[in-house]
Structures are given as C-alpha cells and as structure tokens.
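Visitor: For reference, the sequence and a predicted model appear below.
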Amino acid sequence: MEYATESRDDTMSTPVERKPDWLKIKLTTGENFKELKNMMRDKTLHTVCEEAKCPNIHECWANRTATFMILGDICTRACRFCAVNSGLPTELDLQEPERVAEASEQMGLKHVVVTSVARDDLADGGSSIFAATIRAIRKRLPMCGVEVLIPDFLGNEESLRTVLAAKPDILNHNIETVERLSDKVRSKAKYSRTLELLARSKKIAPEIPTKASIMLGLGEEWSEILQTMDDLRAVGCNIMTIGQYLQPSVKHLKVKKYYTPEQFAELKIEGMKRGFSHVESGPLVRSSYHAHEQVKSAQQN
C-alpha cells in the first residue's frame, strides 16, 4: 500500500512547513538531565544525543540513558541529513574508553550505547577505540549490556572483526534510507556496503544480534521501505528502528513527507511479519531509542 503525504521542493529557499502535532516534544530538564549534562562536560565526553540534535534527549536524559559518541565530534563525512559537524578531525584520545566506562558506572547504567563519528582518516576507522570502550565498560560493569552503532569502516573487514572480538551485545549499523536515495542522502556510505557489513557480522559472530535504522520522509515510496526491510532480513538483521527524518538546519535536506503514527504502526507490523525480533517504529524513534528493550527481544528470539 502506498500513502500520499505532503511533498515539496528540495531547494534551500523553500520555507519549512509546520510540523504535525504528533512531532511535538515535551521538554524535561530535571535534576537527572542537569546532572548528566554536567557529567559529560566534566569528563569531556560527547553524546550523539546533543551532537545530532536528537528529539528524545530530554526524555532519555531524564531517565539517565545516553548514547556516547567516541572519537571526537568532527566527522570526516558530510551526510546531507546529519547535524554532526564535518571536517578534518584532530582528536584521538586513547583515554576516552576509560572515561566512558567511568561515566557509565557513575550513572548506574544497565545498557550502554556507543557510537562515533566516521573517522576515515584513521587506518582502522577507530575500531580499536570501539573495542577498548566495550572492554572498559565490561570491566567496570560486568552485567551491563553494550551496544555499538558503528560506521562502515569503508568496508574494512578487519576493523569489523576488531569490534566483534570485543563481544558487544548488539552490533548496529544504520542503512539510513532506501537504496534509490542512498547516494543522495549519505556521504561515501553505500547501501550495498551496509548490507555487506551486516552480512559479514553474522558470518563472523552469528551469536551477536544485528540492528539497522531507517529514517522516513526523504522522498521514498512505501514499496521501497518494504524492500529495505526484505533486504535487511536477507542478511539476517534482527532489529530494525524506523523514525521520521527531521531537517536539522536549512543546510540539510528538506523533509518531503511526514508519516503519521498510524503509518509507523503499520510498518512495525510489516517488520514483525518479516521476522525481525524487534521493530521500534514511530515519528520520534531514533537508533538508540528504547535500546535496552530491543536487546531483550533479540535474546529471546
């Protein structure tokens, strides 16, 4: 089934149309939020919650959950959907894994999500820092779940093996959009390379659940969303998250469609029919949203 929703021109001069009511965000800035923000600054840590302007930051931080972003805050890529700064990174902090582990311990986390900017300037893409971070968290919090959201490492299999050898509980790599739009939306990343990475992960460490996310509203067709689901399942992907793309600035791609909560609910049904162990689908869903619940579903599958 195809849904007709509002569309618009993709030029920078097009005014941003008003967001639907279901995209309104409740701001919560209680003590947990303030404490977590201060902790991140004290330990000179970055979070994708802040850098990517995640709409769920107030909810998640109020509940003492966050997604750490390692390897600095400057990405070597410039994807047209992403709010993270791009350029030539200068930061490589070998003590960062320990600080992430310390913060996780102080927060009393039961599930930690670790992601990063793309570091194409590094020979291993930063995979050794990912592995060190996983091990540091496990040393301090043996019972804590650890999920990693990794870049594609330009297809380097050894970098992927380095991360998997540290035994994360979930290996996440986002597909971001449908195949037809991938080259327009992403920088350097390829639709086929994402599928290849997820397939390789299953061959190298079949016991580790894999996960991928897609954002909607960039001009994709309903049938293309379903095809993306089929492509992910064909490489054994266990978990899928589906959310609404929101334009972070006038320099980024325009929103072409706003999907309704009912449409997201239907996509969750379509995903579960295809055999995903968990599908998180909603307008404000992002990759790490309710991540602790997703790992439980994957383990039970």
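Guide: Structure received. Residues are numbered from 1 along each chain as shown.
Visitor: For the rest of this, base every contact and every neighbour count on C-alpha atoms.
Guide: Will do.
Visitor: give me the number of residues near residue 49?
Guide: Neighbour count of residue 49, defined by other C-alpha atoms under 10 Å: 21.
Visitor: is it true that it touches residue 73?
Guide: No - at 11.9 Å, residue 49 and residue 73 do not qualify as touching, with contact defined as C-alpha atoms under 8 Å.
Visitor: just so I have it, where are all the helices in the stretch 201-301 of the chain?
Guide: Using DSSP state H, counting those that start in this stretch, the helices found in the stretch 201-301 of the chain span residues 222-234, 261-273, 291-300.
Visitor: how about these, which one is nearest residue 186?
Guide: Closest approach to residue 186 among the helices of the stretch 201-301 of the chain (C-alpha to C-alpha): helix 222-234, 15.7 Å.
Visitor: circling back to that earlier point, would you turn the helices of the stretch 201-301 of the chain into a markdown table with distance to residue 112?
Guide: Formatted as a markdown table, these follow (distance: least, C-alpha to C-alpha, whole Å):
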| stretch | distance to residue 112 |
| --- | --- |
| helix 222-234 | 24 |
| helix 261-273 | 24 |
| helix 291-300 | 8 |
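Visitor: Out of the ones you listed, flag the one nearest residue 205.
Guide: The closest of the helices of the stretch 201-301 of the chain to residue 205 is helix 291-300. By C-alpha to C-alpha, the value is 14.4 Å.
Visitor: tell me what the closest one is packed against?
Guide: With contacts taken as 3 or more C-alpha pairs under 8 Å, 6 or more residues apart in numbering; DSSP states H and E, helix 291-300 sits against strand 111-116, strand 278-281.
Visitor: now it: how far from the chain's centre is it?
Guide: Offset of helix 291-300 from its chain centre (C-alpha atoms, centre = their mean, to the nearest Å): 16 Å.
Visitor: putting a second one here so we can go through both:
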Amino acid sequence: MVTLLDTTERQDAEARAARPRHPEKARRPETPTQRKPDWLRVKAPGSPVYRDTQKIVKENGLVTVCEEAGCPNIGECWSKKHATFMIMGDTCTRACAFCNVRTGLPDALDQDEPQKVAEAVAKLGLNHVVITSVDRDDLDDGGAEHFYRVITEIRNAAPGTTIEILTPDFLRKPGALERVVEAKPDVFNHNLETVPGLYLTVRPGARYYHSIRLLDRVKQLDPGMFTKSGIMVGLGEERNQVLQLMDDLRSADVDFLTIGQYLQPTRRHHAVVRFVPPEEFKSFEAIAYAKGFLMVSASPLTRSSHHAGEDFERLRQAREARTRA
C-alpha cells in the first residue's frame, strides 16, 4: 500500500502510475467491442475473504496478474485465497495485442521480491501457488535467476506448497530455461496464446516454434516435470489450426492444455472476432483428451491459473492412473 512507502518510494510509485499504460498500443486503431454473451458474465468481487486476500497482496507490495490482466475470475479465486503473483514488476517489454499489462521500459528488479512473495504465500496458507511474470527482454537472462530465487524462497517459507510457474519464452537468452528448471517447480507452464498464423498480429514479439521447442526442452531436462500450455480462442483462428496446435504440443509431450475465450481489454487491443459457444469448448476438450493430454481445461472462462490447485491434484492422479494402466 502507498501508505507503507517512504516519501521517495511514494514518488516513484506515483511516477509509474502516471506513465501511459500502453504507449505502443495507444497508436493502434480502435476496434469495436462486442456485448458479452450470458455465459461470460460473472459476479462482481467483494467477499470478506476476497478483501483479506487483497490486503495481504497490497501489504507485501506485490503485483498479481489477476489485477493487471483484468481476469474475470478474480472474485472467485481471491474469495478462495487463490492469487497468481506476477513478478519482476508491472511493465512488460513487449506489446502483445491481446494483453492488458503495461508496456514500456521496466524498472530495476526488486531484490526483496522473492522473500515478499514467499511471505505472502505462507500468510495465505496456499497449498498451490502460481507464479508468472512480465517479459523482461531487457535482462541478460530474461529474469531466469529471479524465477529461481522466488521458487527457492517459497520452498523455504512454505515447504508444503506446490509451485506452478507461467514463464515468458526467454527468447535468445542462453541458459535461462535451464536455470529455471533447475529450481524444480512442480508445473512448468508456457502459453502459446494463439495459433501460429496469428502470431504476427497477436503476439509479434514471440516465435511459435521457439515456444514449442522450449516446452520440449523442459521435458528433456526433467522428464518428470509436468508441462502445461494454453491458448485463447475467438481471435480469428480456424478450428483445424487449433487441432494442429494440439498435435504440436503433444509432439513436445505437454501434459496439460487450457483453452479459454479471448476478451478484449480495451478498444486499442485486438478485437474479439467471435464468442465461442460452450459446446465448442466441450468438443475441443474431448479431442484434446483423445490426442493424449493428461489434463484439459476448456471453457469460456478458463484461464491458465484458474482452479490451478485442484487441477494439479487431478493432473497427478491422471499420471498415476496412466502409469498403472
């Protein structure tokens, strides 16, 4: 909370808040927004447990992707004391057309952040925690060492908590992935976000096949580590492109696939081409299971970290069942 900052820190915080949130995105033409269908409507947050979670996050000076990305599930998750922590600041070096996180030149890393995250995890009493980050192309290792330290501190402060990470692609950062895997998170998640044909407009700073190779490399380094990836639909992809993406992920031995509806954060972001009805998500789920994924979560409101703790238990059970079979 700003009230806990000294004068200099408060001035820094105010300066960051005053910066344009999306300097690159502001130059994009506005696109029309569509009225959400009934199946995408959620209750406004505000339960006592939600407020307790919010208080712990603020008191520890932490950033959550729940807030930064405007996740529609924040009320449900925070009411269960589930939060996805976003490390390395609130400013990303890339300007993806779907993302509501601030774009620009990030501040220096907070060297105390690993301990702050670990303390918050312990205070919340989390059984399972998800750690994600902004892209930090400005750092020599893309933030890999910071991920390593966060994981290590959580292990020390909350040894019973299982850890899921959602990482950037560490593009052109030799040794970065290896350092993160060395910390041994329980789940390594890296989202493809969309089909390869849409990368130029939706995720221009990334490379689809680099992301596939990254997920494949995780399994090479640690065959027992669970891997996970997710995409959004409604961006203009074709059904057969989604099915091919599933095959690409299975070729990298990815265990868990999430598929959710893309929601347009502002008029300056990529337009929603289509609201995909729930029955199509059910179809994607059935096909993904048939292709060999251990776990699939596909629904309009599915997000990478939604129900992550419950899904992790189901993931472990699915592996055990397949091993016995």
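Guide: On my side now, so go ahead. What you see is a predicted model, and the numbers here were worked out from it, not measured in a lab.
Visitor: TM-score of the superposition?
Guide: Comparing the two superposed chains by TM-score structural alignment, normalised by the length of the first structure, the resulting TM-score equals 0.94, with 291 aligned residues with a C-alpha RMSD of 1.2 Å.
Visitor: on that earlier part again, want to try TSV for the helices and strands packed on helix 291-300 of the first structure, with mean neighbour count as columns?
Guide: Converted to TSV, those look like this (neighbours: other C-alpha atoms under 10 Å):
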stretch	mean neighbour count
strand 111-116	23
strand 278-281	24
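Visitor: Turn the ones you listed into TSV, including distance to residue 230 of the first structure.
Guide: Output for these, formatted as TSV (distance: least, C-alpha to C-alpha, whole Å):
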stretch	distance to residue 230 of the first structure
strand 111-116	25
strand 278-281	13
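Visitor: List just the one of those strands that sits closest to residue 132 of the first structure.
Guide: Residue 132 of the first structure lies closest, by C-alpha to C-alpha, to one member of these: strand 111-116, at 11.4 Å.
Visitor: what's the longest strand in the second structure?
Guide: In the second structure, with assignment by DSSP state E, the single longest strand is strand 226-233.
Visitor: counting contacts, what elements does that strand pack onto?
Guide: In this structure, strand 226-233 of the second structure makes packing contacts with strand 187-189, helix 208-221, strand 256-261, judged by 3+ C-alpha pairs under 8 Å, 6+ apart.
Visitor: where's that strand relative to the chain centroid, distance-wise?
Guide: Distance of strand 226-233 of the second structure from the chain centroid (C-alpha atoms, centre = their mean) equals 9 Å.
Visitor: Could you point out the residues of the first structure onto which it aligns?
Guide: Aligned by TM-score structural alignment, strand 226-233 of the second structure falls on residues 209-216 of the first structure.
Visitor: rewinding a little: just the angle for the longest strand of the second structure relative to strand 256-261, thanks.
Guide: Interaxial angle of strand 226-233 of the second structure relative to strand 256-261 (axes from the mean of the first three to the mean of the last three C-alpha atoms, to 10 degrees): 20 degrees.
Visitor: Pull out the buried positions in strand 226-233 of the second structure.
Guide: Judged by neighbour count using 16 or more other C-alpha atoms under 10 Å, the buried positions of strand 226-233 of the second structure are 226, 227, 228, 229, 230, 231, 232, 233.
Visitor: Kindly report the same for stretch 151-162 of the first structure.
Guide: By 16+ other C-alpha under 10 Å, the buried positions in stretch 151-162 of the first structure come out as 151, 152, 153, 154, 155, 157, 159, 160, 161, 162.
Visitor: what does it contact?
Guide: 116-120, 124-128, 131, 173, 189, 193-194, 197, 200-201, 204 (C-alpha atoms under 8 Å, 6 or more residues apart in numbering).
Visitor: So among these, which ones count as buried?
Guide: Listed as buried from the contacts of stretch 151-162 of the first structure are 116-120, 124-128, 131, 173, 189, 193-194, 197, 200-201; burial here means 16+ other C-alpha under 10 Å.
Visitor: follow-up on the earlier one: mean shift of the longest strand of the second structure relative to the first structure?
Guide: Once fitted to the first structure, strand 226-233 of the second structure is off its aligned match by 0.4 Å on average (mean C-alpha distance after the TM-score superposition for the first structure).
Visitor: about what we covered before: mind listing which of the buried residues of stretch 151-162 of the first structure are in strands?
Guide: Using DSSP E, none of those sit in strands.
Visitor: Quick one: map residue 77 of the second structure onto the first structure.
Guide: Matched across to the first structure, residue 77 of the second structure falls on residue 60, judged by TM-score structural alignment.
Visitor: With adjacent residues omitted, what lies nearest to its match?
Guide: Counting by C-alpha to C-alpha, 6 or more residues apart in numbering, the nearest residue to residue 60 of the first structure once its immediate chain neighbours are dropped is residue 66, at 6.5 Å.
Visitor: ok, the one you found touching residue 112?
Guide: Yes - counting by C-alpha under 8 Å, residue 66 of the first structure touches residue 112, with 7.4 Å between them.
Visitor: where do the contact lists of these two overlap?
Guide: By C-alpha under 8 Å, 6+ apart, no residue touches both residue 66 of the first structure and residue 112.
Visitor: okay but residue 34 of the second structure is in contact with residue 272, surely?
Guide: Yes - proximity of residue 34 of the second structure to residue 272 meets the contact threshold set by C-alpha under 8 Å, at 7.3 Å.
Visitor: Same drill for these two, tell me which one is more crowded.
Guide: More neighbours surround residue 272 than the other of residue 34 of the second structure and residue 272, with 20 against 13 (other C-alpha under 10 Å).
Visitor: In the first structure, what residue corresponds to the more buried one?
Guide: Aligned partner of residue 272 of the second structure by TM-score structural alignment: residue 255.
Visitor: didn't that match look like it was pressed against residue 244?
Guide: No - in this structure residue 255 of the first structure lies outside contact range of residue 244 using C-alpha under 8 Å: 9.1 Å.
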